[in-house]
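Colleague: Next come a sequence and a model predicted from it.
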Amino acid sequence: MAKRMDPAGAWAAYRSGHEALRGWLGELAPEHWTGPSVLPGWTVADLAAHIALVADSVTATAAASRGVAAHSLSEYLTTYAAAAAGLSDLTLAIAREAGHDKDRILAAVDERFAAAHATVDERGLDDVVLTTRRIPARQGDYLLTRVIEIAVHADDLARSVPSVPPPTIPRDTARLAVRTLLDVLADRAPGRSVEVRVAPFAAVQCIEGPRHTRGTPPNTVDLTPALWLRLAAGRVTWADELAAGTVLASGQRADLSAHLPLF
């Protein structure tokens, strides 16, 4: 994995991404909130309510007792599948409590982000081990998961309301989400036979096999940032995107299907 993440940098990227997405939601006309989102069974209002839960999860963390070992970010992401049903229930409860009303959902988003901010301010931004709702993780790694959540859900919301301009997520937020998930891929599929490139943000080499030492690698995958986030999060499949021509893959080993989604 990449070097340990500075919690201050991760928190700044999450905070700025959250603020940008909150601003976009505030401008989104109420009639869009009742429509379906790209997430099965969720409306746009439900997806907006999930932004409150992303912040609420920060408030639920605490400094771990001395001697508690942290899991890696990659290990933390593996817990998402088992937690999905519970997260859905918590999200829908927020939306239901707010009556699926735009102003009340945004009030919940603001209240829970303010509580998250207070939690971080009180604890400080040292890279301590945290207890979370799932497994212990270092504060820098945990806050990176919030960055990923904001980047992925901003894209979910953009695709859910294609008739309006998409949210403009800060470059640092998008870059950090993309780079972090590329590092997870390299951690789970170590090797140097394939180069995965997500311009303009980052590239990694992965997958066992013959490695290249100079010139253009024989096995390459080129993706846009949005497509990489969708593949990593399981929003789309490798096979479908390859068939559609949105994935540019060259070489016999340039196949990521066995390693996706990442969470």
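Modeller: That came in fine, so what should we check first?
Colleague: can we go C-alpha only for contacts and neighbour counts from here?
Modeller: Will do.
Colleague: Helices along the chain, start to end?
Modeller: Assigned by DSSP state H, the helices in the chain fall at 7-27, 30-33, 44-59, 73-77, 80-97, 102-123, 139-160, 171-188, 225-233, 238-244.
Colleague: In a markdown table: these, plus mean neighbour count and distance to residue 252.
Modeller: As requested, the helices of the chain are exported to a markdown table (neighbours: other Cα atoms under 10 Å; distance: least, Cα to Cα, whole Å):
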| stretch | mean neighbour count | distance to residue 252 |
| --- | --- | --- |
| helix 7-27 | 20 | 36 |
| helix 30-33 | 15 | 44 |
| helix 44-59 | 24 | 39 |
| helix 73-77 | 18 | 26 |
| helix 80-97 | 15 | 30 |
| helix 102-123 | 17 | 46 |
| helix 139-160 | 24 | 29 |
| helix 171-188 | 21 | 18 |
| helix 225-233 | 20 | 20 |
| helix 238-244 | 13 | 14 |
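Colleague: putting a second one here so we can go through both:
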Amino acid sequence: MTDLPSLVADLRSEHESLDSVVADLPAEGWTRPTASPGWSVADQIGHLTYFDGTATLAITAPDRFQASFEQLLGAGDQVDELTLFRSLGPDGLLEKWRENRAGLLDAAGRLEDAQRIPWYGPSMGAKSFLTARLMECWAHGTDVVDAVGGHRPATGRLRHIAQLGYITRGWTYANRSEEMPAGEVRVELEGPDGGTWAFGPDDAPATVRGPAEHFCLVVTQRRHLDDTDLVVEGDIALDWMAKAQAYAGSPTEGPAPRGAR
């Protein structure tokens, strides 16, 4: 099982991997549209900047986090103006993102295993909280990489996201106010290093098999199942993969197959 220091180190590496994609982007690159409707590359980084900042507050100053949460709830149609730092140019935004994520990593380094952190919904255990931040960086980073044609190799850090994707199967249905279909799903993934990552009972009646990166893209709603090499067997697994949502927030629909756009 991953310990907290290793998870903090992996979160730092995920930040740095995305930083290497955007650090030398020309101004035009920051304005390119991404898969999130109405969001540019800069908006994706702005989103990470804001929530890395509130994540730091959640760890270090829960009362201030709650105040920021209430401000967010009251923002209405001004949410993007509050959370995306659109008044900053590329250099200023990059500096602010680096500042906020450094603050998060510093706070994360003082977390204890049993600690729970308030968030936008139920509180979270320390490891789950940091895994969610890593997933957010990777998922929004995927939108950035797709938009600018950048390169970000798959790494063993995907295991954190794959495990989160597996354990949030129940959340996917609860978030939609649906009853989760009965039965277990076995997930067997090919890690970037050639190893196998397996989740769920060996004798499960339904399975998901294929590249770990592709599974992570589906559960973070960055790719439609049809655009991956995943092999899905069993109705309950197919239903899950059609709805999978490993992140908090209102239920959302994943992208359409690329051939249908």
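Modeller: Sure thing, it's come through. Not measured: the values here are computed from a predicted model.
Colleague: re earlier: make JSON lines from the helices of structure 1 and add distance to residue 219 of structure 1 to it.
Modeller: Formatted as JSON lines, the helices of structure 1 follow (distance: least, Cα to Cα, whole Å):
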{"stretch": "helix 7-27", "distance to residue 219 of structure 1": "32"}
{"stretch": "helix 30-33", "distance to residue 219 of structure 1": "43"}
{"stretch": "helix 44-59", "distance to residue 219 of structure 1": "37"}
{"stretch": "helix 73-77", "distance to residue 219 of structure 1": "24"}
{"stretch": "helix 80-97", "distance to residue 219 of structure 1": "30"}
{"stretch": "helix 102-123", "distance to residue 219 of structure 1": "43"}
{"stretch": "helix 139-160", "distance to residue 219 of structure 1": "27"}
{"stretch": "helix 171-188", "distance to residue 219 of structure 1": "15"}
{"stretch": "helix 225-233", "distance to residue 219 of structure 1": "17"}
{"stretch": "helix 238-244", "distance to residue 219 of structure 1": "15"}
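Colleague: Tell me which of those sits nearest to residue 259 of structure 1.
Modeller: Nearest to residue 259 of structure 1 among these is helix 171-188 (7.3 Å), distances taken as Cα to Cα.
Colleague: quick one: the closest one to helix 7-27, angle?
Modeller: Relative orientation of helix 171-188 of structure 1 and helix 7-27, computed by axes from the mean of the first three to the mean of the last three Cα atoms, to 10 degrees: 120 degrees.
Colleague: and the angle for helix 171-188 of structure 1 with helix 225-233?
Modeller: Put simply, helix 171-188 of structure 1 runs at 40 degrees to helix 225-233, going by the same axes, to 10 degrees.
Colleague: can you list contacts of helix 171-188 of structure 1?
Modeller: 1-2, 13-14, 16-17, 73-74, 144, 147-148, 151, 196, 198, 201-207, 225, 228-229, 232, 259, 262 (Cα atoms under 8 Å, 6 or more residues apart in numbering).
Colleague: wait, what's in contact with the most far-flung residue of structure 2 relative to its centre?
Modeller: Within structure 2, the residue lying farthest from the chain centre (Cα atoms, centre = their mean) is residue 203, at 29.4 Å. By Cα under 8 Å, 6+ apart, the contact set of residue 203 of structure 2 is residue 186.
Colleague: Spit out the contact partners of the counterpart of residue 246 of structure 2 in structure 1.
Modeller: Alignment note (TM-score structural alignment): residue 246 of structure 2 maps to residue 262 of structure 1. Neighbour list for residue 262 of structure 1: 77-78, 181, 184-185, 232-234 [criterion: Cα under 8 Å, 6+ apart].
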